[in-house]
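In: I'll drop the sequence and a predicted model, then ask my questions.
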Amino acid sequence: MHNDKKQGVLLVNLGTPDEPTSPAIKRFLSQFLHDHRVVDMSRWLWCPLLHGVILPIRAPKVAKLYQTVWMDEGSPLMVYSQRQASKLQDALNVPVELSMTYGNPSLLSGVEKLMAQGVEDIIVLPLYPQYSGTTTAAVFDGLSKAFKALNSIPGIRLIRDYHDHPLYIKALAGSVRRSWEKNGRGDYLLCSYHGIPKRLADNGDIYPQHCEQTTRLLQQELGLDDSQIGMAYQSRFGREEWLKPYTDKTLEALPNKGVKNIDIMAPAFSVDCLETLEEISEQCQELFEEKGGQKFTYIPCLNDDPAHIEMMQSLVRREFL
């Protein structure tokens, strides 16, 4: 049966401040940290803490960090995501728009742009390979909210995850092999995933299983044994326990175990951003070297690599009617 409804694609990433300044970062973090999916504390406790303590202290610090990674065209996350959208549109020859769950361009603006081009069926691709309620489900919530502003809503299909997609694993393995050719091969490959509070996983979030599966498949694809590859979780925030092992603690311990030359990558991030360019490339490298590590090679995210675009194309084509 042929479907003659016009189809389009909405690529969604988390979001980024509009500029590397305290006010822009306050605006962005306020929207991000108000989402119940991200912080599920009771609002009367959380809001005074967020606006009275966290934002005034964090915004200026985060602004300084953003200034170190900001590109001529803007925030790395935005620049790479825009390149992905434009290359995917060329590859698929259907309308593709980019939206962010928080900040600009908003989910509503992406949907409206697609509908203005006559799109009636939207395939939504959240750029999170591994599912988590804090990311993918937040996209779904955000879309439901955006649709409240529309009298007519499009058909919609959400690609929930692609943590084990063969082309995703191949693209990751390709990036590792390229790094090995260029920089030499480390003693150990550490896959660093964005953490979530352990409590969320205990309550049924399947994110850690997805991260473990990605690591296992990458290990098979690269032909590594258990002593040559491992995984850890980064970017924890606040005092509660997050998924372990922690990336920083892992890096501090490795030199004592004889691992002086390390390769590190961030498979949960589809584009390079503050958490990879500053937290991993700079902070983590310092930690590793302070504890006796000698060589630290950060393997960039897949960004707009052709193999990454090919994988997105394959994911989206599967959903075409």
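Out: Yep, it's here. Residues are numbered from 1 along each chain as shown.
In: going forward, measure contacts and count neighbours with C-alpha atoms only.
Out: Noted.
In: quick check: the closest residue in space to residue 240 that isn't next to it in sequence vs residue 139, distance?
Out: Spatial nearest neighbour of residue 240, excluding adjacent residues (C-alpha to C-alpha, 6 or more residues apart in numbering): residue 197 at 7.0 Å. According to C-alpha to C-alpha, to the nearest Å, residue 197 and residue 139 sit 19 Å apart.
In: count of residues packed around the residue nearest to residue 240?
Out: 19 (other C-alpha atoms under 10 Å).
In: mind telling me what element residue 248 is part of?
Out: helix 247-253 (DSSP states H and E).
In: contacts for that helix next, please.
Out: The contact list for helix 247-253, computed with C-alpha atoms under 8 Å, 6 or more residues apart in numbering, reads 192, 231, 232, 233, 234, 284, 287, 288, 291.
In: ok, 7 Å please
Out: Helix 247-253 has contacts (C-alpha atoms under 7 Å, 6 or more residues apart in numbering) with 192, 232, 233, 234, 284, 287, 288, 291.
In: who wins on neighbours among the residues you listed?
Out: For these, counting by other C-alpha under 10 Å, the largest number of neighbours falls to residue 192: 26 neighbours.
In: ok, and here's another one to check against it:
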Amino acid sequence: MRAAQLPGDHPIIPPPKIGVLLVNLGSPEAPTRDAVKAYLREFLSDRRVVELPPLLWQIILRGFVLNTRPATTAHAYRQIWTEAGSPLAAITAEQARGLSFGDTVIVDWAMRYGKPAIADRVKALKDAGCQRILIAPLYPQYSGATTATVNDRVFDVLKQMRWQPALRTLPPWHDDPAYIEALKVSVERQIAALSFVPDTIVASFHSMPVSTLEDGDPYHCQCQKTARLLGNALRRDLVVSFQSKLGRAKWLEPSTEETLARLGREGVKSVAVVTPGFAADNLETLEEIAIRGRETFVEAGGSDFAALECLNASTESMELMHLIIGRELEGWLPHS
């Protein structure tokens, strides 16, 4: 029989929770023109992503980009789409499921553009009792167009809350020894499984406008440092390149497409491409590198080509994420 609650008694209040929100770039909801158009509209309207004068860019975006690019991009997505949906979203969800920091921590995930939206997941964590939340943008190298825009969106969400949770943000880990070791193990394991030994290893990073470097963004320097440290760990010289250029402005070079074509023309017969700027495989790795990159290299005279997987939810990836996220949770987690 349930005891009657006496005046002055208070119901048992569960202990506060701690939230961890993994955030990656985003994907359309489906590999269709309309879904891609909605995704690109949100993505390319971010002032952090495109830093042209807003009025000028909106004319270009709405008058040209959104009328031409969605069909091509939707075709590319259809080549990599899975039963679980977008590879990027599916892998990010798997990474979140694979992380555990005890009963007091709730690990969730979101996309900066598209769904699940940051606003929805931050609110869900708050409603679940999380009074402290660690935001983990899944970008090893920092850039205003990636890490900063995730944090911006989170701060915008908190502006709408009367009772805000305490907040921490995960710093970049481009030169963390544990990250370099995880990359080394992953690259060596995948190369050992190939039917050939690559003459050259290309480290391809997402490109950025040169103006971001000139304005003080550390992204380019952090990419170069990651490549140098990984090359040292592998005891091989890596060829660094940059992919996914958008628009006519000058972007970081050399481009990956031009690099693969040059290597093929110069007589290099076998190449492996690693993409250390991505925590999970996505359109840029699975279609741009694995499909179009292969075609470029072979047409230029190459023969053997391998697009190495990102760390994804591999054992080395989950150990790395547990380490770098656990480090940022120190002082919040209860003592065992």
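Out: Sure, I can see it. The structure displayed is predicted, hence computed values, not measured ones.
In: mind checking the TM-score on these two?
Out: TM-score for the superposed chains, counting by TM-score structural alignment, normalised by the length of structure 1: 0.95, backed by 314 aligned residues with a C-alpha RMSD of 1.3 Å.
In: hang on, the earlier thing: any idea how far residue 242 of structure 2 is from the residue in structure 2 that the residue nearest to residue 240 of structure 1 lines up against?
Out: Mapped onto structure 2 by TM-score structural alignment, residue 197 of structure 1 lines up with residue 209. Residue 209 of structure 2 sits 11 Å away from residue 242 of structure 2, going by C-alpha to C-alpha.
In: same thing with residue 314 of structure 2?
Out: Residue 314 of structure 2 is 25 Å from residue 242 of structure 2, by C-alpha to C-alpha.
In: for the stretch 151-300 of structure 1, what spans make up the helices?
Out: Secondary structure of the stretch 151-300 of structure 1 by DSSP state H, counting those that start in this stretch: the helices cover 166-183, 198-202, 207-222, 247-253, 274, 285-290.
In: scratch that, the stretch 1-150 of structure 2
Out: Under DSSP H, counting those that start in this stretch, the stretch 1-150 of structure 2 gives helices at 33-44, 54-60, 66-80, 87-97, 118-127, 149-159.
In: circling back: could you give the residue range in structure 2 aligned to the helix holding residue 248 of structure 1?
Out: With TM-score structural alignment applied, helix 247-253 of structure 1 matches the range 256-262 in structure 2.
In: what lines up against residue 116 of structure 1 once you look at structure 2?
Out: Using TM-score structural alignment, residue 116 of structure 1 sits opposite residue 127 in structure 2.
In: repeat that for residue 76 of structure 1.
Out: Checking TM-score structural alignment: residue 76 of structure 1 goes with residue 87.
In: need the contact list for its match.
Out: Counted by C-alpha under 7 Å, 6+ apart, residue 87 of structure 2 has contacts 81, 281, 282.
In: looking at these, which are in strands?
Out: Judged by DSSP state E, these include no members of strands.
In: just the residues you listed now: which is nearest residue 61 of structure 2?
Out: residue 282 (23.1 Å; C-alpha to C-alpha).
In: next, count neighbours for the aligned residue in structure 1 for that closest one.
Out: Here residue 282 of structure 2 is matched to residue 273 in structure 1, going by TM-score structural alignment. Counted by other C-alpha under 10 Å, the residues lying close to residue 273 of structure 1 total 22.
In: surely residue 273 of structure 1 meets residue 79?
Out: No - with contact defined as C-alpha atoms under 7 Å, residue 273 of structure 1 does not reach residue 79; the gap is 9.7 Å.
In: turn the helices of the stretch 1-150 of structure 2 into a markdown table, including distance to residue 229 of structure 2.
Out: Converted to a markdown table, these look like this (distance: least, C-alpha to C-alpha, whole Å):
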| stretch | distance to residue 229 of structure 2 |
| --- | --- |
| helix 33-44 | 32 |
| helix 54-60 | 38 |
| helix 66-80 | 31 |
| helix 87-97 | 25 |
| helix 118-127 | 33 |
| helix 149-159 | 27 |
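In: with respect to residue 305 of structure 2, which of these lies nearest?
Out: When these are compared by C-alpha to C-alpha, helix 66-80 sits nearest residue 305 of structure 2, at 18.1 Å.
In: orientation of the closest one relative to helix 33-44 in degrees?
Out: Put simply, helix 66-80 of structure 2 runs at 110 degrees to helix 33-44, going by axes from the mean of the first three to the mean of the last three C-alpha atoms, to 10 degrees.
In: in helix 66-80 of structure 2, which residues are buried?
Out: Across helix 66-80 of structure 2, burial judged by 16 or more other C-alpha atoms under 10 Å covers 66, 70, 71, 73, 74, 76, 77, 80.
In: check stretch 137-151 of structure 2 too.
Out: Here stretch 137-151 of structure 2 shows 137-147, 149-151 as buried, counting by 16+ other C-alpha under 10 Å.
In: let's have these in TSV, adding distance to residue 327 of structure 2.
Out: Converted to TSV, the buried residues of stretch 137-151 of structure 2 look like this (distance: C-alpha to C-alpha, whole Å):
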residue	distance to residue 327 of structure 2
137	15
138	15
139	17
140	15
141	18
142	18
143	22
144	23
145	25
146	22
147	18
149	23
150	20
151	19
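In: wait, which of those is closest to residue 247 of structure 2?
Out: Distances from residue 247 of structure 2 to the buried residues of stretch 137-151 of structure 2, taken by C-alpha to C-alpha, are shortest for residue 145, at 15.4 Å.
In: and the equivalent of that closest one over in structure 1, what is it in contact with?
Out: Under the alignment (TM-score structural alignment), residue 145 of structure 2 maps onto residue 134 of structure 1. Residue 134 of structure 1 makes contact with 37, 38, according to C-alpha under 7 Å, 6+ apart.
In: now with 10 Å, please.
Out: 35, 36, 37, 38, 39, 196, 197, 200, 205, 207 (C-alpha atoms under 10 Å, 6 or more residues apart in numbering).
In: same deal with residue 277 of structure 2?
Out: Going by C-alpha under 10 Å, 6+ apart, residue 277 of structure 2 touches 138-142, 174, 203-207, 219, 222-223, 226-227, 310.
In: do residue 236 of structure 2 as well
Out: 200, 201, 228, 230.
In: quick one: which of these is nearest residue 116 of structure 2?
Out: residue 230 (33.0 Å).
In: please name the residues that touch the nearest residue to the closest one once chain neighbours are set aside.
Out: The shortest distance from residue 230 of structure 2 to any non-neighbouring residue, by C-alpha to C-alpha, 6+ apart, is to residue 180 (5.8 Å). Residue 180 of structure 2 makes contacts with 173-174, 186, 226-234, 276, 320, as judged by C-alpha under 10 Å, 6+ apart.
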